[in-house]
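A.B. asks: Sequence below, structure please.
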Amino acid sequence: MLVLAFDTATPAVTAALHDGDRLLAESTTIDARRHGELLVPSIQEVLREAGVTLSDLTAIVAGSGPGPYTGLRVGLMTAQALSSTTGAPAYGVCTLDAVAYASGLTEPFIAATDARRKEVFWASYADMRTRLDGPSVDRPADVPGELPLVGAGARMYAEILGEKRLVEGTADYPLAGALAALAAEHLAAGGAAVLTSPSPIYLRRPDARVPGPPKKVTT
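C.D. replies: Here you go, the predicted model:
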């Protein structure tokens, strides 16, 4: 097994390679404005570090969001393109699931990422592998419960959500190493059906709008 995973649904442009037993290589750069520039070089870097080529891949996994429209589509379109090129199947995994898996928590908690517009994307979990509710998008004050919190969205709005709820020592962003390891677990267990197609999870309309017709000018 050789799983290439990457995520561009947050400011982290992250890619990793996993062989089903261990993480072979990982690259992460935090830059919310350069997803399109950084993803392919990151993929090339992890392939080179692991000493493999695209033709060696067993599966391709992309974070499917939720996330801002522009960044999210970079990763998903790349997954689809690589799948067409290599013949390896492409899958999508909820980005919040990667944040949750990286936390290593064995108790109930909430993972949250920044949704912009003073909102967060969030989901609740029974443990690092089991999502109970979500993903959803809400203002921080409307995120329910008193559960522990992980993720950049929780940290950004700690004053509203409660600083004592933050779990220290956990990753703010969905690292591709966690994404690859989670997908490899499903694939090794014969759970490819659990993985979704590489399609975006959109919880609201994109910020961009198609311009309307020009206004009529009267003389």
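
A.B. asks: make it CA atoms for all contacts and neighbour counts henceforth
C.D. replies: OK.

A.B. asks: mind checking how far Pro174 is from Ala9?
C.D. replies: Distance of Pro174 to Ala9, given as CA to CA, to the nearest Å: 9 Å.

A.B. asks: what's the answer for Ile160, then?
C.D. replies: Distance of Ile160 to Ala9, given as CA to CA: 24 Å.

A.B. asks: Show me which of the two is the more surrounded one.
C.D. replies: Neighbours per residue, other CA atoms under 10 Å: of Ile160 and Ala9, the larger number sits with Ala9, 35 against 14.

A.B. asks: Alongside the first, I'd like the structure of this one:
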Amino acid sequence: MTGLVLAIDTATPAVTAGVIRRADSVEVLAEHVTLDPRAHAERITPNVLASLADAGVAMADLTAVVVGCGPGPFTGLRVGMATAAAYGHALDIPVYGVCSLDAIGVDTTGEALVVTDARRREVYWARYRDSVRIDGPAVAAPADVPVDADAVAGSPEHAALFDLPRLAPVYPTASGLVRAVDWSVAPAPLVPLYLRRPDATPPGERRR
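C.D. replies: All right, here's what the predicted structure looks like:
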């Protein structure tokens, strides 16, 4: 598929939106990123609209939407996925979901570990070989993550927990999201990669 792609990710503290022209190569026309773990709902739509304006295109010009499906915290993750699904439905264009870690890993070379914040003193992680995921995604305490890699990428404070050289990719980018898609197959239904149950649970039945 060629054309203009809207890329969205809210699986990390980076609220990312960008417009990509996809043809023989991937060209970033515009991208807006807000680094704030509490601003997913507030910033995703403004970032989308700002990216469209900077790219000089209209919403109706889009041919596809790509969204990061995590792993990530429940509240932040569902903001991006619901937004992407809404745009896809309103514009009648396909929506492709990708693992958000893949959007970081696609920019790595050799044997690389990618980690992001999972809270509860844990990290989400996956391992890559020449930008292709070979293990994960999973969630674990840093001490339990396999570290047989040449380098680590991902959120800086969590990558620093590993005694490995640091790579440049930090958060999912619009370009990385689009390049992580398998464009040879039709998009599957969006499935969030929570990897564990949400913190909030419904109250139990009240005893008489």
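
A.B. asks: Can you pull the TM-score for these?
C.D. replies: Overlay of the two chains. TM-score (TM-score structural alignment, normalised by the length of structure 2): 0.91; 202 aligned residues with a CA RMSD of 1.6 Å.

A.B. asks: coming back round to it: now the common contact residues for Pro174 and Ala9 of structure 1.
C.D. replies: Common contacts of Pro174 of structure 1 and Ala9 (CA atoms under 8 Å, 6 or more residues apart in numbering): Thr95.

A.B. asks: distance between stretch 194-208 of structure 2 and the chain's centre?
C.D. replies: Centroid separation between stretch 194-208 of structure 2 and its chain, computed with CA atoms, centre = their mean, to the nearest Å, is 27 Å.

A.B. asks: who's in contact with Ala115 of structure 1?
C.D. replies: Per CA under 8 Å, 6+ apart, neighbours of Ala115 of structure 1: Gly67, Pro68, Phe121, Val137, Gly153.

A.B. asks: Val48 of structure 2 versus the closest residue to Pro165 of structure 2 other than its chain neighbours, what's the distance?
C.D. replies: Nearest residue to Pro165 of structure 2, sequence neighbours excluded (CA to CA, 6 or more residues apart in numbering): Ala151, at 4.7 Å. Remark: distance between Ala151 of structure 2 and Val48 of structure 2 (CA to CA) = 32 Å.

A.B. asks: Neighbour count: these two, which is higher?
C.D. replies: Set side by side, Ala151 of structure 2 and Val48 show more neighbours around Val48, with 23 against 20, by other CA under 10 Å.

A.B. asks: before we move on, which element is the counterpart of that one in structure 1 in?
C.D. replies: By TM-score structural alignment, Val48 of structure 2 lines up with Ile43 in structure 1. Element membership for Ile43 of structure 1, per DSSP states H and E: helix 35-50.

A.B. asks: List the buried residues of stretch 92-108 of structure 1.
C.D. replies: 92-103, 105, 108 (16 or more other CA atoms under 10 Å).

A.B. asks: same question but for stretch 35-54 of structure 1, I mixed them up
C.D. replies: Those would be His35, Gly36, Leu38, Leu39, Val40, Ser42, Ile43, Glu45, Val46, Leu47, Ala50, Leu54, for stretch 35-54 of structure 1 by 16+ other CA under 10 Å.
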